[in-house]
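# What follows is a predicted structure for the sequence shown.
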Amino acid sequence: MDDYLNDMALFVEVVKAKGFRNAAQAVGIPNSTLSRRITALEKTIGLRLLHRTTRRIELTEAGQLYFERCKRIVEEARLAHEQLGDMLAQPSGVLRVSLPVDFGVTYLAPLMVEFAELYPGIRFDFDLTSRRIDLVSERFDVALRIGESEDSQLIARPLASLTPNLYASPAYLERAGEPAKPADLAHHECLTILKASRWTLREGKRSVTVPVGGRFALNSVGMIRRLAVLDRGIVLMPHEVVADDLASGALRPVLPRWHGEAVQIYAITETRLLPAKVQRFIEFLQARLAR
């Protein structure tokens, strides 16, 4: 029975890694041994689970069904062992997190330091990127993202809601004049992300959509923020991202009664069954970001 359960866990690793070589490296056994174990599992079950080619593996129909069942069993067994360990010690191990570059650097870095001080047994592997990572094959524990998850099979836990506001440098406003109403933004240099051509602004129950544009259209929040500080135009972004620039006077509010539409920050995981290190991390961020 023990060998059967171990082979089941190895099968799950092969599927997650999308091949025998990566799975063998992850679990620390020879590739040939791993292949032999999966073959023995298929013989025990009496069904082919994988289609093997020289470049990749594909699940058979039976393999897909078996993987969905086994994945949960293996995860629950692993968590059972970890939870027993948590009774004796704080969470430990490597926490792999994917997070947006600019938001991570400007806003989350101090929170990461605070969390690290609370849990000295945890080591950290941060991947700062804006791309949509594969939580399964790339073996991330959690991804922090702004906006909703595009994959309905993933679990998105809300952490906080951020409301963007309008900001510009004093020098830009002195040169270009200060807008008195949202419609005036059409005559200003507006620093937009992902070539946005309109901003929707709200004041209480009022809502207005205004055309915006300018010489710069970027895909980096950090670069947009920097250009605003360098007197290049007006930005629409959360207060939390530009807090240092506001404190130093490099930026100041524009049309302070108006704000953009709130955006959600999510912690994205592959499963609801979370190791203690991941659960503590998400709970910590929910508590801190709620402030």
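Cool, got the structure.
# all contacts plus neighbour counts: C-alpha atoms, from now on.
Fine.
# elements contacting the helix ranked longest in the chain?
Taking DSSP state H as the assignment, the helix of the chain that covers the most residues is helix 61-86. The helices and strands touching helix 61-86, judged by 3 or more Cα pairs under 8 Å, 6 or more residues apart in numbering; DSSP states H and E, are helix 2-17, helix 276-289.
# Looking at these, spot the one closest to Ala267.
Checking these against Ala267 by Cα to Cα gives helix 276-289 as the closest, at 7.0 Å.
# Tell me how far the closest one lies from the chain's centre.
Relative to the centre of its chain, helix 276-289 is centred 14 Å away, using Cα atoms, centre = their mean, to the nearest Å.
# Equivalent analysis for stretch 104-121, please.
Taking mean C-alpha positions (Cα atoms, centre = their mean), stretch 104-121 and its chain are 15 Å apart.
# And the contacts of that stretch?
Applying Cα atoms under 8 Å, 6 or more residues apart in numbering, the external contacts of stretch 104-121 come out as 90-93, 122, 128, 240-241, 281, 284-285, 288.
# are any of those buried, and which?
Neighbour-count burial (16 or more other Cα atoms under 10 Å) is assigned, among the contacts of stretch 104-121, to 91-92, 122, 128, 241, 281, 284-285.
# Can you show me the strands along the stretch 101-250 of the chain?
When secondary structure is read from DSSP state E, counting those that start in this stretch, the stretch 101-250 of the chain shows strands at 122-128, 142-146, 155-162, 164-168, 192-193, 198-203, 206-211, 217-218, 235-238.
# what about versus this one:
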Amino acid sequence: MTAIALHANDLILFAHIVEAGSFTHASDQTGLPKSTLSRRLSSLENAFGERLLQRSTRRLVLTEFGERILEHARRLMEESEAAAALAQHRQATPHGTLRVSLPPEFHELFMIRVLTEFSRQYPHVRLDIDLSARRVDLIAERFDLAVRIAAQLPDDSSLVARRITTLHNGLYANPEYLACRGMPRTPEDLLDHVGLILVTSGGESSPWRLSRGTEDAWEGLPLHSLRANSVGLQQALAAQGLGIVGLTDSFAAPLVEQGILQRILPEWHLPSMIVWCVTPGRRLLPQRTIAFIESLKAVLGDGMPASSAS
């Protein structure tokens, strides 16, 4: 027996035509021309090899075979409408699991505030947070998004990067440390101080690269240093007066207000870094992902537009 090739959409249109009572009303409800509806119905009847409707100038009459097929067509229509309602509800009410990759020093980015406010606003979204310094594979590891901090991201046409905000950085120290060791007046003075130096993933010390305006630049490392791969630890050590540390200005601000840290060489700046929100693909982001991006922008952002990671 040869299998009959059917298209579910044609069966659904058949149900719409019967429910509407005419091709004209069905056209109004579906937005399809009457000629298209008639052609699709004829195609369905040809596939069955039997008529489903008897057409007249006044009305449509179901055949016996059409009545039997209508039961199945109505079920398809109901399931289709239920699926559309579910999708619409998911878009209107974020829920499900959201997998997010964050830098290990997430507390420096006010991420506790982001996560707290997001969870309160969207209680039906289950957060799955991964803290890692490695660059996760969003697609292979099925992450919904990643927060990354870099001046520039590597090319990747499969990802989309949204710029959330720019972090401006400078050098800070505890006032008691400065009272003991002296206030640096020039970048060269830093060489005689204790530097709290960040270690790269390759185990190398990250030198301080300072700039003043567009022409003046200085790069170097203090002769004495305490190395660590945690910015949070270095900040805590600086607060205890153990040396000079490079920090993001906005995140150092609370400690400056408390008198625990003080900006040094304020006219000199470390390189700025950008906070990116990276997502896989370019279309049809789940509403929970969109909501999280908006939460990031609300807490951290400056409303920068999306751009390709490629």
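Perfect, thanks for sending it. Computed from a prediction, not measured in an experiment: that's the story for all the values here.
# now what about the TM-score between them?
Their TM-score after superposition, calculated using TM-score structural alignment, normalised by the length of the first structure, is reported as 0.66; 214 aligned residues with a Cα RMSD of 2.5 Å.
# coming back round to it: distance to Ala267 of the first structure added to the helices and strands packed on helix 61-86 of the first structure, as a markdown table?
Formatted as a markdown table, the entries for these read as follows, by distance: least, Cα to Cα, whole Å:
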| stretch | distance to Ala267 of the first structure |
| --- | --- |
| helix 2-17 | 20 |
| helix 276-289 | 7 |
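# Point out the most buried one among these.
helix 2-17 (a mean of 18; mean count of other Cα atoms under 10 Å).
# So what angle separates the directions of that one and helix 61-86?
Compare the direction of helix 2-17 of the first structure with that of helix 61-86 by axes from the mean of the first three to the mean of the last three Cα atoms, to 10 degrees and you get 110 degrees.
# ok, residues contacting helix 2-17 of the first structure?
Applying Cα under 8 Å, 6+ apart, the set of residues contacting helix 2-17 of the first structure is 20, 22-24, 27, 34, 37-38, 41, 59, 67, 70-71, 74, 136-138.
# Looking at the residues you listed, which are in helices?
Among the contacts of helix 2-17 of the first structure, the subset assigned to helices under DSSP H consists of 20, 22-24, 27, 34, 37-38, 41, 67, 70-71, 74.
# of the residues you listed, closest to Glu203 of the first structure?
For Glu203 of the first structure, the nearest member of those is Lys71. The distance, counting by Cα to Cα, is 48.2 Å.
# How about the contacts made by the closest residue to Gln91 of the second structure other than its chain neighbours?
With Cα to Cα, 6 or more residues apart in numbering as the measure, Gln287 is the residue that lies nearest to Gln91 of the second structure, at 5.2 Å, once sequence neighbours are left out. With Cα under 8 Å, 6+ apart as the criterion, the residues that contact Gln287 of the second structure are 90-95.
# What does Gln287 of the second structure correspond to in the first structure?
Residue mapping for Gln287 of the second structure onto the first structure gives Ala276, with TM-score structural alignment as the criterion.
# quick one: the helices in the second structure?
Here the second structure has its helices, by DSSP H, at 8-20, 23-30, 34-48, 64-92, 111-121, 175-181, 231-239, 249-257, 287-300.
# Of the contacts of Gln287 of the second structure, which are reproduced in the first structure?
Comparing these with the first structure on both residues aligned by TM-score structural alignment, their matches' Cα atoms under 8 Å, the contacts found in both are 90, 94.
# any chance of the contacts of Gln287 of the second structure in CSV, with distance to Thr116 of the second structure too?
What follows is the contacts of Gln287 of the second structure, written out as CSV (distance: Cα to Cα, whole Å):
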residue, distance to Thr116 of the second structure
Arg90, 22
Gln91, 22
Ala92, 21
Thr93, 18
Pro94, 16
His95, 16
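# ok, so of the contacts of Gln287 of the second structure, who is nearest Cys277 of the second structure?
Pro94 (18.4 Å).
# residue contacts, the closest one?
For Pro94 of the second structure, the set of contacting residues under the criterion of Cα under 8 Å, 6+ apart consists of 122, 124-125, 286-288, 291.
# quick one: what's aligned to it in the first structure?
So, by TM-score structural alignment, Pro94 of the second structure is matched to Pro91.
# one step back: now the helices of the second structure in JSON lines, with distance to Thr165 of the second structure?
As requested, those are exported to JSON lines (distance: least, Cα to Cα, whole Å):
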{"stretch": "helix 8-20", "distance to Thr165 of the second structure": "46"}
{"stretch": "helix 23-30", "distance to Thr165 of the second structure": "45"}
{"stretch": "helix 34-48", "distance to Thr165 of the second structure": "51"}
{"stretch": "helix 64-92", "distance to Thr165 of the second structure": "26"}
{"stretch": "helix 111-121", "distance to Thr165 of the second structure": "14"}
{"stretch": "helix 175-181", "distance to Thr165 of the second structure": "29"}
{"stretch": "helix 231-239", "distance to Thr165 of the second structure": "19"}
{"stretch": "helix 249-257", "distance to Thr165 of the second structure": "11"}
{"stretch": "helix 287-300", "distance to Thr165 of the second structure": "6"}
